[in-house]
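Participant: predicted model and sequence below, questions to follow.
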Amino acid sequence: MLHLRLISPADKTDDVLRLIEGTTGTTHLAVVPGAARDPAGDVIMCDVAREAGDELIAGLRDLDLDKCGSIAVENIDLSLSERADEAEHEAPGEGSDAVLWEHLTDATHEESTLSITYVAFITLATMIAACGVVLDNAILIVGAMAVGPEFGPLAGFCTALVRRAPRLALRSLIALLVGFLAAMVVTTGFSYFMDATDLFSHEALKAERPNTNFIYRPDWFSFVVAVLAGAAGTLSLTSAKSGALVGVAISVTTVPAAANAAVAFSYNEYKQAWGSTEQLLLNLLGIVLAGTLTLLAQKALWATQRERTAKSRRRAQDSVTGS
């Protein structure tokens, strides 16, 4: 269930209430007239089944409530109410399958912002991965994958493609490209420093490295894993199962590939650097492709579910009218 807290101008309150009462899956409606001060208006609260949330939020935005009032949405962890159970039963589909597009857009917008914190995380992750590739240490590689924040801009780019939001797409692309570029430049300097202190060596980079040589040897398995991880990551975002994102992060070779390319470049190992770059681009392409297709499939399936539900309601109304 979702909890909505709304601020509505007095002249729009009746329209808002009609919308809420006409949306299947809503309950616990409460109105406090004149309670809001900034912006001035009425405070309206209600609970809605997750599978009906996107429809209700879209309707509220059509009433311009996000411009003249306020729309706040939060997840309800526990709701002990028979009315809530009935609302979830009446709403079409399953809550775990529902996509809250406004929430997804807002979340990916925040995660895809080019900030100092984002650049710091991706740079630190790349430097950790650099240590991992030189030491041929798989544990450091996995750790770097978990630290890397690059899935945020990738998810933002996929969402922007599906929702046709050019600003979000540009923001995500800038965060992705600038983030990786900054991380690789800093990691190249880090490699020079580590070499000067005899902690990195050319011989270690050129060694067989059985645990990490896959990073600069891309193949079809790299693309397949990236596609599967992209689909899993997108599903984890849309179903609010954020725990799965950790598994996604340590499944794709993005940050390690960037790190290996930077270290190889510092030692003039251009063949290794190019192989790592191919690995990076292949993983990014696979994630974007899978993420976009997953969102499109969810959008189509949910639209079909809504259409079936609407037809069932019309048939039920017609039968009642005919009788």
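Facilitator: That came through fine. Residues are numbered from 1 along each chain as shown.
Participant: going forward, measure contacts between C-alpha atoms and count neighbours the same way
Facilitator: Noted.
Participant: tell me how many other residues crowd the closest residue to residue 217 other than its chain neighbours.
Facilitator: Closest residue in space to residue 217, ignoring its immediate chain neighbours: residue 275 at 5.9 Å, by C-alpha to C-alpha, 6 or more residues apart in numbering. Residues lying near residue 275 (other C-alpha atoms under 10 Å) number 19.
Participant: number of residues surrounding residue 178?
Facilitator: Residues lying near residue 178 (other C-alpha under 10 Å) number 14.
Participant: let me fix that, I meant to ask about residue 219.
Facilitator: Residue 219: 12 neighbours (other C-alpha under 10 Å).
Participant: now do it against residue 205, distance only.
Facilitator: Look at residue 219 and residue 205: by C-alpha to C-alpha, to the nearest Å, they are 20 Å apart.
Participant: next, the one to line up against it:
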Amino acid sequence: MIVQLRICVPGELSGIVVESCESQVGVAEIALQKGASVMPAGDVVQIMLARESVEGLVEKLHALDVQKRGSISVIMPDLVLSDRADKAEAAAPGQGADAVIWDEVSRQTGEDSRLTWSFLAFLILATQLAAIGIVTDSTIAIVGAMAVGPEFGPLAALAVALVRRERRLGRDAALALGIGFPVAMLAAALTAWLSVPLGLFPRDALDHGSAVEFIYHPGPYSLIVAVLAGMAGMLSVISRRSAALIGVFISVTTVPAAGYVAVALVLGEYQKAAGSALQLFLNLLGIVVAAVGVLLFYRLVTKRLSPDAALQLRRRAVRPQR
């Protein structure tokens, strides 16, 4: 997999940037356009390289503070026909599908973790679907609610924030979860409270829901499934395989558990509400812990730029360029 980097950099830094690119294994092409950038004024460097080499080069560029003095854009071309690119991929260590671009992971999870109106709308709709499935004993509706729920985004962002110590990302994720679930549960409870007098479902509806007993009966497999789902979800984020997330969504009972808590509280089934709340907690905890584990593993096996090498690059950058 070939990736294109576009680097906008001040003229006095372009020389050391090009040298850093030339020394990076897996680079296929380097193009330098002097004075091509108008705002900010400077040069534009374009690089074609193997995906597994991107993180190493980006680390060097961060050491040069390129992201502060200019910009770094990462582009994923759909098709690259080049013998040099093929040789660069073969020379780069590892596999492109296993490569992690940490800034990409942080940005992607950050976009999915914010408390927005669309996030609230999807979570409310998913919880409503789950509540309907619970009172009608419909497994299909519950599975549909799992697929609609958007909660994995903030959970993945929370894991990234814990591993990379990004407080702002963790705060946004915690805010989305901390406000989103209570609001969605309150909306489901209000709907259930209005539905009972209208005769849409009887007060003993939870006593006959044999198909949904798994929601309020947490056990060891509740945590095991959540851990497996968290690992699969984070792997899908890292490898950019969004289709795998659908399987993650429909394997954990976060949204159904939230809907069950709301309905059970309205109907006075406090023991079942407590069991559902525990199920929700175990699922959220298991997903985050597993995602953190996956990120720590990838961070361990990914080669990082040493502090001494970063300092050496900075010193070279401040020297006058000939």
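Facilitator: Great, that's in hand. All values derive from a computational prediction rather than experimental measurement.
Participant: ok so, going back, assumed the residue nearest to residue 217 of the first structure was part of a helix.
Facilitator: Yes. Assessed by DSSP: H, G, I helix; E, B strand; the rest coil, residue 275 of the first structure belongs to a helix.
Participant: just checking, what packs against the strand or helix carrying residue 182 of the first structure?
Facilitator: Residue 182 of the first structure is located in helix 166-196, with elements delineated by DSSP states H and E. The contact analysis (3 or more C-alpha pairs under 8 Å, 6 or more residues apart in numbering; DSSP states H and E) places helix 166-196 of the first structure against helix 116-135, helix 151-163, helix 255-266.
Participant: in the second one, which residues are buried?
Facilitator: Residues of helix 151-163 of the first structure classed as buried under the neighbour-count rule (16 or more other C-alpha atoms under 10 Å) are 151-161.
Participant: what about the helices in the first structure?
Facilitator: Counting by DSSP state H, the segments of the first structure that form helices are 13-22, 50-62, 65-68, 82-90, 101-111, 116-135, 138-147, 151-163, 166-196, 202-206, 220-238, 244-249, 255-266, 270-322.
Participant: tell me the most buried of those helices?
Facilitator: Burial of those is given as mean neighbour count (mean count of other C-alpha atoms under 10 Å); helix 255-266 ranks first at a mean of 29.
Participant: and for that helix, what are the contacting residues?
Facilitator: If you take C-alpha atoms under 8 Å, 6 or more residues apart in numbering as the criterion, helix 255-266 of the first structure is touched by 122, 125-127, 129-130, 133, 141, 144-145, 148, 180, 183-185, 187-189, 191-192, 205, 215-216, 270, 272-277, 279-280.
Participant: who touches the closest residue in space to residue 211 of the second structure that isn't next to it in sequence in this structure?
Facilitator: Nearest in space to residue 211 of the second structure, with sequence neighbours left out and distances taken as C-alpha to C-alpha, 6+ apart, is residue 137 at 5.9 Å. Shown in contact with residue 137 of the second structure (C-alpha under 8 Å, 6+ apart): 208-212.
Participant: any of the residues you listed buried? List them.
Facilitator: In the contacts of residue 137 of the second structure, burial by neighbour count holds for 209, 212, counting by 16+ other C-alpha under 10 Å.
Participant: conserved subset of the contacts of residue 137 of the second structure in the first structure?
Facilitator: By both residues aligned by TM-score structural alignment, their matches' C-alpha atoms under 8 Å, these still in contact after alignment to the first structure are 209-212.
Participant: for the contacts of residue 137 of the second structure, which one is nearest residue 78 of the second structure?
Facilitator: residue 212 (43.8 Å; C-alpha to C-alpha).
Participant: so who does the closest residue to residue 31 of the first structure other than its chain neighbours touch?
Facilitator: Leaving aside its sequence neighbours, residue 31 of the first structure sits nearest to residue 44 (C-alpha to C-alpha, 6+ apart; 4.6 Å). Applying C-alpha under 8 Å, 6+ apart to residue 44 of the first structure gives the contacts 5-8, 29-32.
Participant: just checking, which of the residues you listed belong to strands?
Facilitator: Per DSSP state E, strands hold the following members of those: 5-8, 29-32.
Participant: and the residues you listed, which is closest to residue 104 of the first structure?
Facilitator: residue 5 (18.5 Å).
Participant: what about the closest one, neighbour count?
Facilitator: 17.
Participant: residue 45 is in contact with that one, correct?
Facilitator: Yes. Using C-alpha atoms under 8 Å, residue 5 of the first structure is in contact with residue 45, at 4.7 Å.
Participant: returning to what we had before: for residue 40 of the first structure, find the nearest of the helices of the first structure.
Facilitator: When these are ranked by proximity to residue 40 of the first structure (C-alpha to C-alpha), helix 65-68 comes first, at 9.4 Å.
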